[in-house]
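# This is the structure alone, sequence omitted:
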């Protein structure tokens, strides 16, 4: 355990992709904007705050987004532009610390325990970084400042957009206790629903459960939950972390048994995964399909190429080729996942596959 509290900043750009498009096209400012697929097919890679007011979110199917916001404006993504701006922002980070752990093109952890410019506090460093990002890119960023990564990430979302939230060591447990567990990183919709059935809605509810009880209900995940509920997270900021994989998976409310419906569901999962792949800025050579049957038996199939996956169509096609020999599936399918690995670019870090 770290004897002296670290000083951790989590920087998260505000609606990054959509904000870049609104910055570069003044006619889009103030309008609900979705970066991503066409209105009829595809998924939303990012949504402006105007679109989010209607319930539009990233990884949402485009048709659903249009139903929620009929005036939604779709913009073709320009990932090379986002990556260039991300490098510009990362150069700002590097003026303050060498301990930078990117999570994607638009967010990163910084360990500023060493006050390189003698600014006096992590909050002052975060404020200066935010001011420089705004001055140099005309974009806004939100920041969470705390003594560990878990709380810093929660804090960065607290006062969005263009805000900052500072949680000192003495206030960490109370802050975590006040939040709904569905906001905890790693607690997806399925886990949150299970917790709700068990009477756990907030961090305070989670803190009341013993480690033995948590292990009985959540297995190996229990230790993380036990620490998180108490504001404990000893993970260091890992500079230049090696990317391993990025993807998406979806658990279905009712099992899918029709081959056409399964293939259509895989295409949606591939679309959502590709959003995360593009956001990560990484490329890989291996595609892995994950299929969980109705009886909870899980099947994985993988295929590797000599060169990185070039685009969404190639990624989807490989996934379909892995799925085809498995159909039909007796009893149906309750989960599908598609992941890219064997990363060949380590300039950008990636996030693990998370439930949609």
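Received it, and whenever you're ready, just let me know what you need. Treat the numbers as computed from the prediction; the structure is a model and nothing was measured.

# from here on, contacts and neighbour counts on C-alpha atoms
Will do.

# Make sure residue 40 is indeed in a strand.
No - assignment of residue 40 by DSSP: H, G, I helix; E, B strand; the rest coil gives coil, placing it outside any strand.

# does the nearest residue to it once chain neighbours are set aside sit in a helix or strand, and which one?
Nearest non-adjacent residue to residue 40, counting by Cα to Cα, 6 or more residues apart in numbering: residue 63, 5.8 Å away. Following DSSP states H and E, one finds residue 63 within helix 62-68.

# same deal with residue 101?
Judged by DSSP H and E, residue 101 forms part of strand 100-104.

# what's that strand in contact with?
93-94, 108-111, 237-241, 279-281, 348-351 (Cα atoms under 8 Å, 6 or more residues apart in numbering).

# ok, residue 321 - how many residues close by?
13 (other Cα atoms under 10 Å).

# how about it, what does it touch?
Contacts of residue 321 (Cα under 8 Å, 6+ apart): none.

# Could you confirm it falls within a strand?
No - counting by three-state DSSP, residue 321 falls outside a strand, being helix.

# Could you tell me how far it is located from residue 27?
Taking Cα to Cα, to the nearest Å as the measure, residue 321 falls 42 Å from residue 27.

# re earlier: from what I see, the residue nearest to residue 40 and residue 41 are in contact.
Yes - using Cα atoms under 8 Å, residue 63 makes contact with residue 41 at a distance of 6.6 Å.

# Neighbour count: the two, which is higher?
Comparing residue 63 with residue 41 by neighbour count (other Cα under 10 Å), the higher total belongs to residue 63, at 18 against 14.

# Next, find the distance separating that one from residue 70.
Taking Cα to Cα, one finds residue 63 at 10 Å from residue 70.

# Included below, for side-by-side comparison, is a second structure:
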């Protein structure tokens, strides 16, 4: 007999914005955006009050301000968000060691076998959400199902501050009605391609054979064929392998020349970059410089080495990469990242970030 897994996906509600409202009572009940300002930048997170006006994360802050003239912009405080995220992670670990963080504000938990021997994943999710509220003052939503994909979809059904269950018996009917863009692994471009083929929901997708889907979508075709049938065997993995680590910043005023770019790298970008490398004990073999111009075109330059790059070489290497770029327009964003990672204390082993 095949064991049916019990997977919970916990997703904090408007996490960054909710933390700001928690710490600053004057922001509560008001439309709030974390990141950017009324003139430039990008919204990192929006409160539910702001979302009523159509403000969303990843939206240009100037557009967000037009949609909601009373919108309050605050600078992100990632150290504070990480502090609370770690408190929440400790709650998860009270119930199971199988916790897979996706970001600071969401994680999968496999509670098939749990520390308390509790038989109901639904009740475990409810208890976890209550503990998060009691211990941090924040609301969380949760989804419960027999695989990660369905649990993640379920966590969005009763937001904010709710939870939903998709049982094996209900999965097929649920998936047939699900809009195609809601399927895990189907982004905007793929969704548009599918709609051009007449695939608008799970029922439509289910009509196509594996041969057709792999012919049109390559290796991803197998994934689409399986998930519409409720098949998603990915396990909850406690150690997530991080592919890169970096820092980037959008400037209030565009940088007009190479001198300003070099100064910003030395004074703002690289100091924070080095702090993150040290905090995560990260080393890597590929250093990449990212430049976004004010017309939103993005250029990257990188160097890869056979061995991990020494810390004391990274500043000069970053500056050298910048000087290789022909500055064609004013620059609105700079970033530096390190990839092909390994831990500084474990040469050759790919970096595993523990939250």
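Structure's in. What do you need? The structure displayed is predicted, hence computed values, not measured ones.

# What's the average distance for the helix holding residue 63 of the first structure when superposed on the second structure?
Superposed on the second structure, helix 62-68 of the first structure shows a mean distance of 1.5 Å to its aligned residues (mean Cα distance after the TM-score superposition for the first structure).

# what comes up buried for that helix?
For helix 62-68 of the first structure, the neighbour count (16 or more other Cα atoms under 10 Å) marks 62, 63, 64, 65, 66, 68 as buried.

# any residues touching that helix, and which ones?
So helix 62-68 of the first structure is contacted by 37-44, 54-57, 72 (Cα under 8 Å, 6+ apart).

# Buried members of those residues into PyMOL, please.
Under the burial definition 16+ other Cα under 10 Å, those of these that qualify are selected in PyMOL by:
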select buried, resi 37+38+39+42+43+44+54+56+57+72
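
# For the first structure, which helix extends over the most residues?
Counting by DSSP state H, the longest helix found in the first structure is helix 259-280.

# Run the chain-centre distance for the helix or strand following that helix.
For helix 259-280 of the first structure, the following helix or strand on the C-terminal side (DSSP H and E) is strand 284-293. What separates the centre of strand 284-293 of the first structure from the centre of its chain is 19 Å, taken as Cα atoms, centre = their mean, to the nearest Å.

# so what does strand 284-293 of the first structure touch, helix or strand wise?
Packing partners of strand 284-293 of the first structure (3 or more Cα pairs under 8 Å, 6 or more residues apart in numbering; DSSP states H and E): strand 298-304, helix 312-323, strand 333-343.

# Residue 202 of the first structure is nearest to which of those?
strand 333-343 (27.0 Å; Cα to Cα).

# any idea how far the most centrally placed residue in the second structure lies from residue 153 of the second structure?
Per Cα atoms, centre = their mean, the C-alpha nearest to the average position across the second structure is that of residue 103, at 5.2 Å. Plainly put, residue 103 of the second structure is 16 Å away from residue 153 of the second structure if you go by Cα to Cα.

# Kindly report the same for residue 319 of the second structure.
On the measure of Cα to Cα, residue 319 of the second structure and residue 153 of the second structure end up 44 Å apart.

# Please identify which of these two sits among more neighbours.
Counted by other Cα under 10 Å, residue 319 of the second structure and residue 153 do not tie: residue 153 has more neighbours, with 21 against 18.

# ok, residue 341 of the second structure - contacts?
Counted by Cα under 8 Å, 6+ apart, residue 341 of the second structure has contacts 242, 243, 244, 282, 283, 284, 285, 349, 350, 351.

# Could you do residue 142 of the first structure as well?
11-14, 130, 156-157, 159-164.

# Tell me where the second structure has strands.
Shown for the second structure, the strands assigned by DSSP state E span residues 7-12, 32-34, 45-46, 72-74, 99-103, 106-110, 140-145, 163-165, 240-241, 244-255, 282-293, 298-304, 331-343, 352-353.

# what is the orientation angle of the first one with strand 140-145?
For strand 7-12 of the second structure against strand 140-145, the angle between stretch directions is 160 degrees (axes from the mean of the first three to the mean of the last three Cα atoms, to 10 degrees).

# if we can go back for a sec, what do we get in the first structure for the residue nearest to the centre of the second structure?
Under the alignment defined by TM-score structural alignment, residue 103 of the second structure corresponds to residue 104 in the first structure.

# Not counting sequence-adjacent ones, nearest residue to that match?
residue 280 (4.6 Å).

# And the one you found, how close does it get to residue 76 of the first structure?
17 Å.

# go on, residue 251 of the first structure?
Counting by Cα to Cα - residue 251 of the first structure and residue 76 of the first structure are separated by 28 Å.

# okay, these two: which has more neighbours?
More neighbours surround residue 251 than the other of residue 251 of the first structure and residue 76, with 16 against 12 (other Cα under 10 Å).

# What residue in the second structure is paired with that one?
Checking with TM-score structural alignment, residue 251 of the first structure has no match.

# is it true that residue 251 of the first structure touches residue 291?
No - the criterion here is Cα under 8 Å, and residue 251 of the first structure misses it with residue 291 at 10.0 Å.

# Give the aligned range of stretch 67-87 of the second structure in the first structure.
Under TM-score structural alignment, the match for stretch 67-87 of the second structure is residues 68-88.

# So which bits of that stretch are buried?
Neighbour-count burial for stretch 68-88 of the first structure [16+ other Cα under 10 Å]: 68, 69, 72, 73, 74, 75, 77, 82, 83, 85, 86.

# List just the nearest of those residues to residue 200 of the first structure.
Once Cα to Cα is applied, the member of those that ends up nearest residue 200 of the first structure is residue 68, at 29.9 Å.

# Kindly provide the distance from that closest one to residue 275 of the first structure.
For residue 68 of the first structure, the distance to residue 275 of the first structure - Cα to Cα - is 20 Å.

# picking that back up, pull out the buried members of the contacts of strand 100-104 of the first structure.
93, 108-111, 237, 241, 279-281, 348-351.

# Mind naming the longest helix for the second structure?
helix 78-95.

# What's the average distance for that one when superposed on the first structure?
Looks like 0.4 Å for helix 78-95 of the second structure (mean Cα distance after the TM-score superposition for the first structure).

# Check which helices and strands that helix is in contact with.
Against helix 78-95 of the second structure (3+ Cα pairs under 8 Å, 6+ apart) you get helix 121-136.

# hang on, isn't residue 302 of the first structure packed against residue 286?
Yes - here residue 302 of the first structure reaches residue 286: they are 6.8 Å apart, a contact under Cα under 8 Å.

# All set, thanks.
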